[in-house]
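*Asks:* Attaching a predicted model along with its sequence, questions to come.
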Amino acid sequence: MENLGVDPSSVTRPRSSNLSLARASLLGCSALLLSIFLLVAMLLVFIAHDQNHEAEAHSRFDAENALQSFERLSRKTIKDYAFWGDAYQHLHLTVDTDWAFVRQNLGPTLFSDLGYQGVFVVDPTDRTVYSVVYGQLRTVTLQGWLNRSMSALIAQARQGADSASAVSTFVDMDGAPALVAAAALSPGTDPDVQRDQRPPSVLLFVARFDPARLATLGRDYGVDQLRVAATGAEATVFPRMTLADDAVAVQWTPERPGDRLLVLVLPLLACAGLVFGLMSWFILRRTTAAARVMDANHASLAASRSALAASEERFRDVAEASSDWIWEVDEQLHFTYLSERFEVVTGLSRERCLGRPLDEILSSEQSALSTWFKGHARRANAVLQCNYQSGDGQARVCRLSVREMEGRGYRGTATDITEEVEARRRIEYLSHHDALTGLANRTRMQEFLDGKLKATPTLEAPLVMLSVDLDRFKPVNDLLGHAAGDQVLNEVSQRLAGCLRDDDLVARIGGDEFVLVVAGMASQQEVENLCRRLIDCIELPFYIAEHEVFISASIGIAMAPADATLAEELLRYADIALYEAKEAGRNTWRFYAGDMNARIVERRQLESDLRLAIKQDQLRLHFQPRYRLQGKQLAGAEALVRWQHPQRGLLGPELFIPIAEETGLILPLSNWVLHTACRVAASWPDGVVVSVNLSSTEFQRGHLVARVKAALTETGLDPARLELELTESVMLDDAEGALGIMQSLKALGVRLLMDDFGTGYSSLSYLRSFPFDGLKIDRSFVGGLTASGGDHSIIQAIVGLGRALSLTVTAEGVETHDQFSALRDVQCDEAQGFYLSEPMDAQAIAQLLRRSADPS
């Protein structure tokens, strides 16, 4: 740009007036007084800060004293319980939950009266054997509840057993500090308690400092607003005290007497300074009035020249500091000016580019630059996106702003937007593709499908949609981690894409759900061949982190136009067919059929009706009598639930139990069966038991032990008269967790039976490892029972196995006299079935029991 011809050195200062000396003296005095005011203000601020610091130190001492006092009290409390002969006998030598919890020796009062949210006992092998959480008896472990290992604290507690001392520490518990106190169980001075040579068990109390507890503790010790330390800006404003580590700290609001001092004194000082300032301003205004008039003309000229020079310098600085570069071209579009930023941004030489045509440096995809300039440069805010090659050979993109100079060519700025363009392209890509696998996502699949459907597929050349869902994929994530699962999904995506042609589409629309859109398949056989290739390809082993992983796939198929012509309907029908494929045993495929939708609708209606049935008392309980084979005496009855549907009549469990298990309704349904069966059986004669079937879902998330205990307590049924029947799937899902729950059930006094024995591959190992009281032979063996058949030998072997393990053996499904006689010959203990008695309601079973008690 041309120089404006202003020489800054030529700008002269205005002439001094006669009053300049007086004005300078007045300003000097003002500056001196202002310094005195500032010094006084600084002294006040220092004194206030010192007072605030002393107050904060005092509040810190009080906060430390509050927490230490609570910690000392907790240690003393736990010592009183731990060094007690009865606690040693009932929680170390044996674990007696009735003594500890029911009699409230170490039960809910520790939570309600003393505020300990967790009470735990860890045995010599560091296994949690007794847990009370929020006043409720639970089966959780100490480590699982705290989400951390307390091995070091437990070891310290055992070291202090001889000196009768307790230990404690603070830990982070869900974002708040918690005190964990521990002491080894010891018989103390009680000579009557038997001593154990094993390491002592350890009693632990856990007190979580929630906001209410911290506030109360702070008030007791004069600490204002004691709370969990905040994050962000507040974390540095108020004092904090770290407890266990940097993540566990508390804060409080200390008194600030210095602030009150500043509030009282500073306003007075400010008012005095304001009065003096107004006086100085008034005097200065009067003394300078004349000088201002005299020097006005000269000052105006000097200011104009100075502003012009500053404006030119400012333009130069802005032009070179900006990320844009400035350009000018003549009427022939040859460069006549390029700012210094041109070389920095583009890497090209200014000297070599000056004089060259614009088209040699820049290019546009819209049209030639010479043509575009003639048609658009006269418009306001004319902008054009151009491409160029940088000095290092990289392709770059810039945004060109253009303004015409009348008769002299064009000028403007250029902004490099390469990163912006690439970011837009990346966003555009991610909006249509799955971030993990790179496959099309649901949006891209919808656009592709709409485009294919607009081409109007025919019955001879249909459009095929395949909905693919991976089988056995969840264990990969659970056992090997999500990184391994992502690796499997990536390889599955490559295998699926390898089975299709270039003009077909593979999309990932969910976690392990894929959709394939294929055109040009003329026959159903071609589609089935493709499905077989897909399944065979996915069944090949995956090698993940030195593990060989196997999965399979289920496929649902919908076709346009035969099944649907809209994308939403086609996808929904493919999902329905996929559901049918999974119901058929997985690892297969199914074509959509019209009746599938009807079955789905019927199933959903049945699910909705079942929710109402549980609330509106439509369930009925029948009882299948069970007899001892020796003497044919009534031993008990199995509770069987029925549903009195308002429209369909009485429905058997095979129609609604699977739905209840899938939807989670099995828990309220089973709870109803358990309470009703116990209430009915409470009126039966002593010695007659009632059996209740359990679902594996109840073991996973049903609070089973607490529910059974509540049912026994509410109905008054003797626990020995309640039998719980469970299948092998309970142990298959989580053997360790199931064993713990079964041991807790046995502690209540109930009996446990293995149902459908003989149908699982590992039932024998479960009988040896789990605390069963009996087993029930599956009806499939009883149905083929003859005097000399193969099933006869199997049942005889099962009876012998039960006798060897001291288990009661019951045969189900006895329907003929020959079956009954054969079971009696092999000395089976009990039997039930239609030959002996059909299921009956509560009134009929009560009459049967009265007849059995009074044979006359």
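*Replies:* Looks like it arrived, so ask away.
*Asks:* Going by C-alpha atoms from here, please, whenever you check contacts or count neighbours.
*Replies:* Noted.
*Asks:* count of neighbours near D317?
*Replies:* Applying the criterion other CA atoms under 10 Å, we find 11 residues in the vicinity of D317.
*Asks:* C-terminal to the one helix or strand it maps to, what's the next element?
*Replies:* Under the assignment given by DSSP states H and E, the secondary-structure element containing D317 is helix 296-321. Using DSSP H and E, the helix or strand that directly follows helix 296-321 along the chain is strand 325-329.
*Asks:* could you check the angle helix 296-321 makes with that following strand?
*Replies:* 100 degrees (axes from the mean of the first three to the mean of the last three CA atoms, to 10 degrees).
*Asks:* next up, a second structure to put side by side with the first:
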Amino acid sequence: MRADVGVIEALAYDVLPPREVGDEQIAGQRVRQLHHIPILIGLSHFISLIACFLSGDRIDNMAGLGLIATLVGVDILAFAMVSIGGRIGIPPHMSTRLLTIYVAFCAAAWTYFAANMFSAAHSHELVVTAAVVGGGVIAMAIAAITAPPIAIIMGLSAATTTMALAYSDAVVAGICIMALVVSAYATAFSRTSIATARRRLILDSEAHQALRFVNEFEASGRGWFWETDSSGTLSYVSRQLAEDFDCDPADLLGRKFTDLLSVDSQPGEELRDERTLGFHLSARFPFSDVVVRAASDEDVLWSVSGNPIFSENGRFLGFRGIGADLTEQRRNEQEISRLARFDSLTGLPNRAMMRQTLEEALRNAARRKRGCTLFLIDLDRFKNVNDTLGHPVGDQLLRQVADRFSRTLGNHGQVGRLGGDEFIAVLPGVVETGFIERLATLMIEQASQAYQIEGHRVTIGASIGIAMADPQRACADSLTRNADLALYAAKAAGRGKHCFFEPSMHSEASDRQRLETDLRFALEQNELSLHFQPIVRAASEDLCGFEALIRWDHPTRGRVSPDLFISVAEECGLIGKLGDYVIEEAIRQAAEWPDHVRVAINLSPIQFNDPKLVEKVATLLQTHEVRADRIELEITEGVFLADNEATDDTFARLKNIGVRLALDDFGTGYSSLGYLKTAPFDKIKIDQSFVRGASHPKSRNSAIIRAIVALADSLGMDTTAEGVETHDDLNLIRELGCSQIQGYIFGKPSPAEDCADMIERDSVLPQGHRSVREPRHRLMRRGLVSIGGEQVEIRLRNISAMGALIECAKPVAPGTQLTLDIIGTGPVVGTVRWSQAGRFGIQFDAQFDLTRLAPPRRQMTGATHSFSAPFYVGEKESA
């Protein structure tokens, strides 16, 4: 709102509608200032009425009395209108308009009265009449001095009346000049009063706004206000300040401000703060953010600021200021400090704190020359818990894991959480390998025990990477990197293991990183392909289907093992894209084969937990027009990490679209048999670890297979034995009653175009060796042999306890008995079982001790043994 008022605006302000905010309020105030106008005019009319009575018969008739009586009635109506106009809803500008009309009517009546009623009067009577009329007009002018429109009407009335009474020109001119002066004064007065009223409204608005801000600030709890007089006595306090003392603000008024406060007694700060606050109060200087403690029973801290107040002549009036409660802020700062060092979920030291712990342990190790050990721990299958049961269950699981690790480690070291499902443990001064190994094994065992969370039985595992510091050269970064590489190796070895760092792991990690990059490129460039391994009915050897297996022929690496690149895909998040490719290609290929040929597709737990899995399978079946029961989805026990509604729902939806479900790698997982009661499986696949060598007399695998077959039969499920490679195992599997057989004996995985002959014949003949041969030694050994009286140099390969493959330049007939002189080992006697150009196979007469070939190697903790493929006694080894 602007405060300035122009002349035109002042003239029309009272009779036009308000145009700015606040003008209506000002107009209402101005109308109330005009309430006396009907009273003054009515008083002049009453005096005129008395004058008429005094003139007696000098008046021509009674019309004058009637006119004056009418004016008195109009005066009464006008007074009533201005008195109750606001209450009945008449706007201020309308009230002013009505008053102006009222004044104009009165002025016209006086002019008429002066011109006609006393036209025949004597001169002395005219003087009385002029005095009465002039007095009324002057009274109206004085009454309307605050309203320019009414003042103008009054001036016109005075001039008209004077001319009607036939006064001289000088008198008329004087009256007109007087009317102009009064109108000008009324206009100037209105300009001043309206501007003043506007400025007052602006100030009132600002004051109310400031008061609202003060009230809102006090109500928000973010601070409070205080004020003292010149003697330091409180003259105003906010309610929030009084609430800290459990009293009303009035109870604090009159008390010394310093009686409510005591300086914060932080060590080393008390004298400084006391001197600061006391100096400013006594010197009447402003102060800011002085920390004080309230003189109350509770531990309350305030931050107080104040400014001295002086009058215009410089007299000190007191202090005025604000305060804020720092109690909660101090608590938050302490909590922030704690969170900066500890994990909010588990309460264990966080990454930054463990970094400090490790660096301190290494410094102590350097001084004491004792070394230090670092564990990096990763929880196996934890992501499946979050995906299947949700993050709240995952959080509770992490708390329980943290408790187990802390109890297991005890006083031997400090365990912390890096984030997610990763933990770390620092063992200062612990370097004894045997103890470290036992401790790591115990931590893995503790983490692998089942958890009960919200009615769910959850089972996970843990892998640990171990790095031992050289007290002279180790640093935190290198030790952490080494432990991380060891952890990676432990996870690659099958998880649930611990592994010590070895220097060769650096090159392995780099190679794995390159493999991940190559896999991404292979997926983008469609370098992957599907091979299919036949599945045969055990009784008739008829072909019943194929299992789709992913293969990768790398441009430079050659054939990459699926175990290697699938694990890489799981770790880098490519397993979903890889699985989608396998499902789509397998269903597309199934559409090209006869309807009786089924195709089995492996699903990882991550794929199974994909909410869009069922939709993807249904869409592909419809797109390629493949009957649903021709597709068999093989699922491992990993999906039963925790029973939940999402798992059951996925099973139900898959069965609703008609696909078959097979439980893969049965017997090797970590779940109980309880899921077989509800999971709608059509088939159980017996893992090859039970099948291979089952025909050996000392093997217990046949009993396990028999039990699995009996279980499947009782549940109405088929059984497939995986990994059948020899005729002995094939005959045993048939005797034990397995429904189907899969293995190298019926064919290796091959491209789809190579499967056409098997599909056309609709049967597969078993091919392979009779029995399994013993483990063999891969390294080549040199030796000598006497053939026809001549010493011939030979090379021995694939050496087993029962025989070996011999590379020899001279031909040897089968059945020949030879004595081999293996260099560094000694003579071995055997019989030639088969022979071809440049090589022959020999069977030893007595069992050969493989440990004679080389001294025993030191076994590294966490390392795994690798065994060569079987060696078949009496059978021809292919070139």
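*Replies:* Arrived safely. Predicted model only: the values in this text are computed from it and were never measured.
*Asks:* How alike are these chains, TM-score-wise?
*Replies:* Scored against TM-score structural alignment, normalised by the length of structure 1, the superposed chains reach a TM-score of 0.51; 576 aligned residues with a CA RMSD of 6.4 Å.
*Asks:* mean deviation of whichever helix or strand L661 of structure 2 is part of from structure 1?
*Replies:* Per DSSP H and E, L661 of structure 2 falls inside strand 660-666. Overlaying structure 1 shows strand 660-666 of structure 2 at a mean distance of 3.9 Å from the equivalent residues (mean CA distance after the TM-score superposition for structure 1).
*Asks:* Name the surrounding residues that touch that strand.
*Replies:* Taking CA atoms under 8 Å, 6 or more residues apart in numbering as the criterion, the residues outside strand 660-666 of structure 2 that touch it are 628-637, 680-688.
*Asks:* Just the ones of the residues you listed in helices?
*Replies:* The helices, defined by DSSP state H, take in Q688 from the contacts of strand 660-666 of structure 2.
*Asks:* thinking again about what came up before, run the chain-centre distance for the helix holding D317 of structure 1.
*Replies:* Remark: helix 296-321 of structure 1 is offset 62 Å from the chain centroid, using CA atoms, centre = their mean, to the nearest Å.
*Asks:* And stretch 716-725 of structure 2, by the same measure?
*Replies:* 46 Å.
*Asks:* Repeat that for stretch 352-371 of structure 1.
*Replies:* Chain-centre distance of stretch 352-371 of structure 1: 56 Å, with CA atoms, centre = their mean.
*Asks:* Any buried residues in it, and which?
*Replies:* The neighbour-count criterion (16 or more other CA atoms under 10 Å) identifies C353, L354, P357, L358, L362, S363, L369 as the buried residues of stretch 352-371 of structure 1.
*Asks:* cool, and stretch 711-720 of structure 1?
*Replies:* Applying a neighbour-count criterion of 16+ other CA under 10 Å, the buried positions in stretch 711-720 of structure 1 are A711, L712, T715, L717, D718, P719.
*Asks:* Make sure Q624 of structure 1 is indeed in a strand.
*Replies:* Yes: remark: Q624 of structure 1 belongs to a strand, assigned using DSSP: H, G, I helix; E, B strand; the rest coil.
*Asks:* is it true that it touches E838?
*Replies:* Yes: using CA atoms under 8 Å, Q624 of structure 1 is in contact with E838, at 6.3 Å.
*Asks:* who's more crowded, those two?
*Replies:* For Q624 of structure 1 against E838, the residue with the higher neighbour count under other CA under 10 Å is Q624, and the figures read 22 against 13.
*Asks:* counterpart of that one in structure 2?
*Replies:* Taking TM-score structural alignment for the superposition, Q624 of structure 1 sits opposite Q533 in structure 2.
*Asks:* how much space is there between that match and I745 of structure 2?
*Replies:* In this view, Q533 of structure 2 and I745 of structure 2 are 11 Å apart by CA to CA, to the nearest Å.
*Asks:* Could you do A707 of structure 2 as well?
*Replies:* Here the distance between A707 of structure 2 and I745 of structure 2 works out to 24 Å (CA to CA).
*Asks:* Break down the stretch 351-500 of structure 2 into its strands, ranges please.
*Replies:* 372-380, 414-419, 422-428, 451-453, 456-458, 461-469, 498-500 (DSSP state E, counting those that start in this stretch).
*Asks:* Dump those strands into JSON lines; add distance to D325 of structure 2 as well.
*Replies:* Written out in JSON lines, the entries for these read as follows (distance: least, CA to CA, whole Å):
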{"stretch": "strand 372-380", "distance to D325 of structure 2": "44"}
{"stretch": "strand 414-419", "distance to D325 of structure 2": "35"}
{"stretch": "strand 422-428", "distance to D325 of structure 2": "39"}
{"stretch": "strand 451-453", "distance to D325 of structure 2": "42"}
{"stretch": "strand 456-458", "distance to D325 of structure 2": "46"}
{"stretch": "strand 461-469", "distance to D325 of structure 2": "48"}
{"stretch": "strand 498-500", "distance to D325 of structure 2": "53"}
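*Asks:* and E547 of structure 2, which of the ones you listed is closest to it?
*Replies:* strand 372-380 (27.8 Å; CA to CA).
*Asks:* can you tell me the mean distance of that closest one from structure 1 after alignment?
*Replies:* So strand 372-380 of structure 2 averages 5.4 Å relative to structure 1 (mean CA distance after the TM-score superposition for structure 1).
*Asks:* who's in contact with that strand?
*Replies:* Strand 372-380 of structure 2 is contacted from outside by 361-362, 365, 421-431, 460-471, 479-480, 483-484, 487, 495-496, using CA under 8 Å, 6+ apart.
*Asks:* Helices of the stretch 651-800 of structure 1, residue ranges please.
*Replies:* Per DSSP state H, counting those that start in this stretch, the stretch 651-800 of structure 1 has helices spanning 653-663, 666-681, 696-701, 704-715, 729-733, 735-748, 763-769, 779-783, 790-804. These are given in chain order.
*Asks:* Out of those helices, indicate the one that is most buried.
*Replies:* With neighbours defined by mean count of other CA atoms under 10 Å, none of the helices of the stretch 651-800 of structure 1 is more surrounded on average than helix 666-681, at a mean of 21.
*Asks:* Show me what the longest strand along structure 1 is packed against.
*Replies:* Scanning structure 1 for the strand with the most residues, using DSSP state E, yields strand 633-645. For strand 633-645 of structure 1, the contact count by 3 or more CA pairs under 8 Å, 6 or more residues apart in numbering; DSSP states H and E identifies strand 619-628, strand 649-651, helix 653-663, helix 666-681, strand 689-693, helix 842-853 as packing neighbours.
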